[in-house]
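Novice: no sequence on this one, just coordinates:
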């Protein structure tokens, strides 16, 4: 190191003295240090010495220059815009033949070990053209293959041309928008934070082009549009990587964290970008310099290094499902581009260690349930874990591929036997996010006993296509709804009781606030429960399911609601007594700390969009549910009859609501993202002081196509009011006596 600095100093001093226009200082230097006869010779050869020193100095500086971000002049068009103007359709077609033959040769499969050997003998430096060429050769030694971390929107494939420079339409996160160059990366036309994140992820800008080139390698012009987007983003933001935003507290403005508020460096966007840039560099190397020059490759590779450094850093890592995506992306970069950074080959171990620890936190290995409160994310995690299994990341952990089997079995329990639509809208779930999830086999009977400790209770009867799914779980605020003790119900292959779904990740939107609230779920609210953000819920309680068992052909679930006890000082225990295809009895025991205060308790059942509710003409304590073409269609078919079996039934006010906007949203579900669909909800409101037991019975009607008695409804009633008491050690238990189809049943339930 000292010799290097000395050499650098000597060269600089020599250049300084030789460069002076006035040679007097040089002559004095020569007079002082050189024997007199040689002075005239040295003066005559001063210019020769200067030229030699200049050449040596430049060579030295070129060989020792530290790598950095290539300068970008934002006052002129970047190479992304220049590419649009220079690659017109005629230019594209002129380069097809040469690039095609190159792609065919490069796509010959090569073993991963050989490719890795080629890639580990150098480190990429933007200032060194030889490392750029080596990186290109490394990619050309690998077969053409797209790795999809996230699904892309369907796109009309657009070739780069003069037309695209003037703007064109494309799908971005399920919205059709007009795009022009330079791209306005700060646009937010839908006031949707998820949309902004996916904009910066580049998945719908680069992904379709990579897919098109993978399917048609004879036409590398598909890559030009993807390259234009990547060059535009990298030229503006590639050098702005924050280093500690995950650990910085508010205020955000003025800190390194502020960039994430724009979702420029949001972790999921970075994971997506890293995989897409890797694919673009890979395919660009195959397509040749006519499609991606060495200079463009170096710029994008430098941008890619910033993405990888973000993913590798501990202070920008989140221990949620986002971290699993980050580890997968980092593993891919480390495996395919170990030359991107001196630590590039070590990132494989970094990703594997974090991934194993994070999976252990997020997924219950006994049941295979992903603990982020949503059916959609159970499916998404199955897809991600399956991808890591294919890539070899899962094999580097102690988890093993058995976890995939258990996760798929858990999803099989969660899905309903509804032939038309098997996805229950539990938690942050929407149909679009489930399109790319392979449907597992349905399970029959009571779900394994590993489910209640996670916060789920599920039973299925495939002979009648019946399904009951109850939740009471809280592990974090990730995709958490206030759905304690809520349930969904499917009978004879048709969803009857449903949860609301996701709407969108726009927490300030009234629809999102409603979807998260207890009023949107099938539980009990006390008084006028205001919307409460999850961060105010308190400490996560894990599971509140206390019982899941069978007795005399009935399935019995029980649990409590810790949030109600914490925030409103009311202890709530719910018991479901269920005979598939015949009867569901919902027992709610509410016991306030203050026995003198009058409270108002509201039970809600939310119905599928094709179900209509009609009050019973003979009594105000019951109503009928009908299946119709659109909920209110002609020739309705009886689905169920709901009765109030409570002692306080006469004091209960029954309301049937649909598509209400004011004073508060009610009677809406969100099966698709950002799409509000009207659906009926029943509200049974009962005022009471002190302890109260509310009993709601749903008699399930048999469909018209099945053999049945003249009355499609079963005969059912309570023989005695439901009572409760405590045993010697203070544990409560409930006495339930009912009659179904003339047969009495007696149960003592201890949650």
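Specialist: Nice, I can see it. This is a predicted model, so every value here is computed, not measured.
Novice: contacts, neighbours, all on C-alpha from now
Specialist: Will do.
Novice: list the buried ones in the helix ranked longest in the chain?
Specialist: Counting by DSSP state H, the longest helix found in the chain is helix 267-287. In terms of neighbour count (16 or more other C-alpha atoms under 10 Å), helix 267-287 has its buried residues at 267-287.
Novice: wait, is residue 484 part of a helix?
Specialist: No - read with DSSP: H, G, I helix; E, B strand; the rest coil, residue 484 is coil and lies in no helix.
Novice: in the stretch 1-150 of the chain, which spans are helices?
Specialist: Assigned by DSSP state H, counting those that start in this stretch, the helices in the stretch 1-150 of the chain fall at 2-19, 24-33, 39-44, 46-64, 79-86, 89-94, 96-106, 112-119, 129-140.
Novice: so the last one versus helix 267-287, what angle?
Specialist: Read that as helix 129-140. Between helix 129-140 and helix 267-287, the angle comes out at 90 degrees (axes from the mean of the first three to the mean of the last three C-alpha atoms, to 10 degrees).
Novice: Let me know the angle separating helix 129-140 from helix 112-119.
Specialist: Calculated by the same axes, to 10 degrees, helix 129-140 forms an angle of 170 degrees with helix 112-119.
Novice: One more: the fifth one?
Specialist: An angle of 100 degrees separates the directions of helix 79-86 and helix 112-119 when computed by the same axes, to 10 degrees.
Novice: Also the first one?
Specialist: Relative orientation of helix 2-19 with respect to helix 112-119: 40 degrees, computed using the same axes, to 10 degrees.
Novice: which other helices and strands contact helix 2-19?
Specialist: Here helix 2-19 touches helix 24-33, helix 46-64, going by 3 or more C-alpha pairs under 8 Å, 6 or more residues apart in numbering; DSSP states H and E.
Novice: this is the other structure I want to compare:
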């Protein structure tokens, strides 16, 4: 790319590309090469490009060129070019004057509160760009005010964007990662004080470790891509827990707890254990639930959704990001419904039906014109090896929604939803689950089954009466359904199942997902209309299970489990087989009959009638 450049048309068809273009992302490798080698040709080309951009943008104006984040990202690149150009004998006075004027224009924009969004991660880029630019130009007069303003902005951002527990409030672990990395660089470069900000950064990094799945990918809540965070070296991470998570257990130290609730942020995360090291890193169970609504920023209509990883595979997945395409206007139908982008695939991944939660009347949860509830986490704990979480939120002002998750790692996951419209209006409630594209789902009556790549079998069984809808994969008409976006701009088909109750103001839907050769058999389960007393029963793999719990938002909440081995009671044919085995002679050197007896005896202990 050689100047002159048509800056307005070169990348304008794609919003994301246009943003990166005006952020000068392409300059990073060139400036790094100059910093490493000192060769004038790298700086000379960068000066030509920056001067060309400056001539085309002599003043602040609407458009991507003066988008808040783009200004911030350009700030530290511009600062490097100006500083090095001022010291170079290969840069003429005219170019240097233009560069200084461009830097002054950026300082004016960065100091303007209209470009500073303290509620968004964009604010971090603006404050960081302001700090970096003032540091590079520290010999110029009048920069003290900019430095003080930028540092105070960082303090404000830490207070508003992160919970006291270190969770980023933008509903997306991917942006938590980006904000944490930006914060770390501010500390590493000395742009902010170590003593003041290090304790908070430690909490931010430690919290982020919980969002790393056993396969090294981030939980795909909100606008988080399906990317691996595993790296052999992580020089910019100080926290031992995050170091352990992103190096695959080769460095750092795992947290001591196997579950963590973030009640202020609205997340619950559970594991069967943390691995000992890289050898068993991927061999863990993992469940994460989101019950967060702090603002509309990167917020999907995904209240109470979850992702689940078990037996070495992703099981339940989130829809992903897809991309930011075709902005809506506030007065459009999509805009009024809370969708900031109009591309059909983007609308789908944001929609309620694309997540592992309950869809009401075929519509998405409202995100505009409603007050964010903050966190829906009400209960969390562990009981006899079962990890559980209880959440409660309201939809459309009058519909109450309580969800209880119970996980026995490596064995089963129970999802119980209670919904009630206090206005007693009837609704259609659809509990949806989305399975990883590697799994092949098939209907079996009112149940579903999926074979995992390692020959394990997952059974999906309703414990309360509900209508099983046909499973869907890669549907385009009449609406998108059964897709996941693991890469920007790409949708990939995946199976989705659903249970539905229609024409009722209130309902309870309870689904058990269990591993095993045979499907669990539902027992006599009961639940009252108010969802305050739930008793779910089933039999599986030679054991009877009873799980009882209350409604998570009530003070008298309880959680109790009972399991009982079922005595072996053979069928008439099995009685004949056992009788014959008991009378088989044991020949010298032949342990076959004895082995048969041992297998038969073991069968009595673990088989179910």
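Specialist: Yep, that arrived. All values reported here derive from a predicted model rather than from experimental measurement.
Novice: which residues of the stretch 201-350 of the second structure fall in strands?
Specialist: 259-262, 267-271, 286-290, 292-293, 306-310, 313-316 (DSSP state E, counting those that start in this stretch).
Novice: now these in JSON lines, with mean neighbour count and distance to residue 543 of the second structure?
Specialist: What follows is the strands of the stretch 201-350 of the second structure, written out as JSON lines (neighbours: other C-alpha atoms under 10 Å; distance: least, C-alpha to C-alpha, whole Å):
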{"stretch": "strand 259-262", "mean neighbour count": "19", "distance to residue 543 of the second structure": "26"}
{"stretch": "strand 267-271", "mean neighbour count": "25", "distance to residue 543 of the second structure": "23"}
{"stretch": "strand 286-290", "mean neighbour count": "26", "distance to residue 543 of the second structure": "24"}
{"stretch": "strand 292-293", "mean neighbour count": "26", "distance to residue 543 of the second structure": "36"}
{"stretch": "strand 306-310", "mean neighbour count": "25", "distance to residue 543 of the second structure": "21"}
{"stretch": "strand 313-316", "mean neighbour count": "21", "distance to residue 543 of the second structure": "24"}
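Novice: Of all those strands, which one comes closest to residue 366 of the second structure?
Specialist: Comparison of the strands of the stretch 201-350 of the second structure against residue 366 of the second structure by C-alpha to C-alpha identifies strand 292-293 as nearest, at 11.1 Å.
Novice: So for residue 285 of the second structure, what's the nearest residue that isn't a sequence neighbour?
Specialist: residue 310 (4.5 Å; C-alpha to C-alpha, 6 or more residues apart in numbering).
Novice: Would you mind finding the match for the one you found in the first structure?
Specialist: Under the alignment by TM-score structural alignment, residue 310 of the second structure pairs with residue 491 in the first structure.
Novice: Roughly how far does that match sit from residue 497 of the first structure?
Specialist: As defined by C-alpha to C-alpha, to the nearest Å, residue 491 of the first structure lies at a distance of 9 Å from residue 497 of the first structure.
Novice: same deal with residue 521 of the first structure?
Specialist: From residue 521 of the first structure across to residue 497 of the first structure, the span is 10 Å (C-alpha to C-alpha).
Novice: which residues are common contacts for these two?
Specialist: Residues touching both residue 521 of the first structure and residue 497 (C-alpha atoms under 8 Å, 6 or more residues apart in numbering) are 605-606.
Novice: What span of the second structure is stretch 8-19 of the first structure aligned with?
Specialist: Stretch 8-19 of the first structure corresponds to no residues in the second structure, going by TM-score structural alignment.
Novice: Buried residues, that stretch. List them.
Specialist: By neighbour count on 16+ other C-alpha under 10 Å, the buried set for stretch 8-19 of the first structure is 11, 14-15, 17-19.
Novice: Verify the stated contact: residue 531 of the second structure with residue 551.
Specialist: Yes - contact criterion C-alpha atoms under 8 Å: residue 531 of the second structure and residue 551 qualify, at 5.8 Å.
Novice: Of the two, which one has the most company?
Specialist: Under the criterion of other C-alpha atoms under 10 Å, the comparison of residue 531 of the second structure against residue 551 puts residue 551 first, with 25 against 20.
Novice: Can you give me the distance of the more buried one to residue 402 of the second structure?
Specialist: Between residue 551 of the second structure and residue 402 of the second structure the computed distance is 7 Å (C-alpha to C-alpha).
Novice: Run through the residues that contact residue 467 of the second structure.
Specialist: By C-alpha under 8 Å, 6+ apart, the neighbours of residue 467 of the second structure are 446, 499-501.
Novice: before we move on, the earlier item: for residue 474 of the second structure, see how far away the residue nearest to residue 285 of the second structure is.
Specialist: From residue 310 of the second structure to residue 474 of the second structure the distance is 24 Å (C-alpha to C-alpha).
Novice: now swap in residue 533 of the second structure and tell me
Specialist: Distance, residue 533 of the second structure to residue 474 of the second structure, by C-alpha to C-alpha: 38 Å.
Novice: want to try a markdown table for the strands of the stretch 201-350 of the second structure, with distance to residue 539 of the second structure as columns?
Specialist: Listed next are the strands of the stretch 201-350 of the second structure as a markdown table, based on distance: least, C-alpha to C-alpha, whole Å:
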| stretch | distance to residue 539 of the second structure |
| --- | --- |
| strand 259-262 | 27 |
| strand 267-271 | 24 |
| strand 286-290 | 23 |
| strand 292-293 | 34 |
| strand 306-310 | 21 |
| strand 313-316 | 22 |
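Novice: For residue 376 of the second structure, which of the ones you listed is the nearest?
Specialist: Nearest to residue 376 of the second structure, of the strands of the stretch 201-350 of the second structure and by C-alpha to C-alpha, is strand 292-293 at 6.4 Å.
Novice: Show me where the stretch 451-600 of the second structure has its helices.
Specialist: Ranges of helices within the stretch 451-600 of the second structure are 572-582, 592-606, based on DSSP H, counting those that start in this stretch.
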